[in-house]
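>>> Just a sequence and a predicted model for now, questions to come.
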Amino acid sequence: MKEIFSGLIVSLDVVALYLLISDVKSRFLLSMWTAILHMLFPIIGFTLGNWMLQILMQWSNIVSSALLFFIGLQIILSSKNAHFSIPIGLLAITASLDTFSVSISFGMLNLQKYYFIASAGIWTFILSYIALYAAKAGISIKSTPFKWIAGISLITISVYTLWEQ
């Protein structure tokens, strides 16, 4: 269950970003590309997280909690995005990079990687497509609450993980 919820959390940051972009011509392609990257980066992150777990077995909960805390804090602090123009591929990569660092923490916690990867990809595709469609349709939804929810959720998971230790 943590994995599915975590997949949803990492997709909220993409929603916040994509709500700001109203002139994307290939909404489906961007959503699909971002979803694939939201699954690829966690595979790399889980692999690195498992490797780090072998090296830092006694420190893994503290390190992963710290990573999640600071990633959540960064998401909250970045809630003041300006409008910008980036090529579609670079935009998908930029929107997906945070899943790499989050998945390192989850790999260190030995969470079920395939559930998280599938959840992150599915949630990201659905929510990013909806966000891009809403931005194109001119529906005004502020992106800041999504960043706050994602950031606070990651911080909460980090504190809970540290508390369970």
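Perfect, I can see it now.
>>> For the rest of this, base every contact and every neighbour count on C-alpha atoms.
Fine.
>>> for the protein, what's the longest helix?
When the chain is scanned for its longest helix (criterion: DSSP state H), the result is helix 27-55.
>>> And that helix, what does it pack against?
With contacts defined as 3 or more CA pairs under 8 Å, 6 or more residues apart in numbering; DSSP states H and E, helix 27-55 has these neighbours: helix 88-108, helix 113-137.
>>> Look at the residue nearest to S64 when sequence neighbours are not counted and say how many residues are nearby.
Nearest in space to S64, with sequence neighbours left out and distances taken as CA to CA, 6 or more residues apart in numbering, is S105 at 4.4 Å. Neighbours of S105 under the rule other CA atoms under 10 Å: 29.
>>> Got another one to weigh against that:
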Amino acid sequence: MLEIFAASVTTIDVIVVLSLLQLRKGRLVLALWITFLNMVLPFAGFVMGDWSAHLFSVWSHLLSGVLLALIGIHMLLQDDSNDLLKRRLHPTVIALAVSLDTFSISVSFGMLHLNKILFIFASGFLSFIFSCLALYFGRFLSIKNGKVLSVLAGLALLAMGILSCFR
């Protein structure tokens, strides 16, 4: 169950970024590309986390907790200037930028030996649903800057990091 919660927290930023885009064409392709990246990058992160858990077997819970907490703090302190959207980057670059955080988070989950398959499929499914919601109904969601969602996701990751340190 923790894996599904974590997947939903890590894919929240998809709604924020994509609801600000104004695309007419290629929305489904972008959603599928984000879904693919949100499944491949966590798999690579889990492999890296498993490897580093074996390497740092004594410290893996503490290290993964610190990594999660730092990612949460980064999300809380992040300046939401939306430079990606102002420069009109190609949608695949935006998809990669939106999906990269799942790699670093899944490294921590790999170190904690969480259920890899459940997290990867939940992340892929939720990223597809969130991408389609944001791309097709973004103007109706009325998300102005997404700061509230970023703060909530950052606090959730910070709490998960602190709790995993004492696991």
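Cool, the structure landed. The shown structure was predicted, so the numbers you read here are calculated from the model rather than taken from an experiment.
>>> circling back: and the helices and strands packed on helix 27-55 of the first structure: which comes nearest A16 of the first structure?
For A16 of the first structure, the closest of those is helix 113-137, at 7.9 Å, according to CA to CA.
>>> What residues of the closest one count as buried?
113, 115-136 (16 or more other CA atoms under 10 Å).
>>> and the angle for that helix with helix 88-108?
150 degrees (axes from the mean of the first three to the mean of the last three CA atoms, to 10 degrees).
>>> And the contacts of whichever helix or strand comes after helix 113-137 of the first structure?
Next in sequence after helix 113-137 of the first structure, counting helices and strands by DSSP states H and E, comes helix 144-164. With contact meaning CA atoms under 8 Å, 6 or more residues apart in numbering, helix 144-164 of the first structure is reached by 9-10, 12-13, 15-16, 61-62, 64-76, 78-80.
>>> quick one on the thing from earlier: out of the helices and strands packed on helix 27-55 of the first structure, the one nearest I4 of the first structure is which?
Nearest to I4 of the first structure, of all these, is helix 113-137, at 5.2 Å by CA to CA.
>>> residues in contact with the closest residue to F84 of the first structure other than its chain neighbours?
Nearest residue to F84 of the first structure, sequence neighbours excluded (CA to CA, 6+ apart): I21, at 7.9 Å. For I21 of the first structure, the contact set (CA under 8 Å, 6+ apart) comprises H83, F84, L132, A135, K136.
>>> quick one: the first one and L19 touch, right?
Just to be clear, that refers to H83 of the first structure. No: applying CA atoms under 8 Å as the test, H83 of the first structure and L19 come out as separate, 10.1 Å apart.
>>> These two: which is more packed in?
L19 (24 against 9).
>>> any idea how far the more buried one lies from I141 of the first structure?
Distance of L19 of the first structure to I141 of the first structure, computed by CA to CA, to the nearest Å: 7 Å.
>>> what do those two both touch?
Taking CA under 8 Å, 6+ apart as the contact rule, L19 of the first structure and I141 both touch A134.
>>> if we can go back for a sec, where's the residue nearest to F84 of the first structure, which helix or strand?
Under DSSP H and E, no helix or strand contains I21 of the first structure.
>>> how much space between the nearest residue to F28 of the first structure once chain neighbours are set aside and I71 of the first structure?
Closest residue to F28 of the first structure apart from its sequence neighbours, by CA to CA, 6+ apart: Y129 at 6.4 Å. Distance of Y129 of the first structure to I71 of the first structure, given as CA to CA: 24 Å.
>>> what does L56 of the first structure give?
According to CA to CA, L56 of the first structure and I71 of the first structure sit 20 Å apart.
>>> When those two are compared, which one has more neighbours?
I71 (22 against 15).
>>> list the helices and strands the helix or strand hosting the more buried one packs on?
Using DSSP H and E, I71 of the first structure maps to helix 60-77. On a contact count with 3+ CA pairs under 8 Å, 6+ apart, helix 60-77 of the first structure meets helix 88-108, helix 144-164.
>>> start and end residues in the second structure for the first one, please.
Mapped onto the second structure using TM-score structural alignment, helix 88-108 of the first structure covers residues 91-111.
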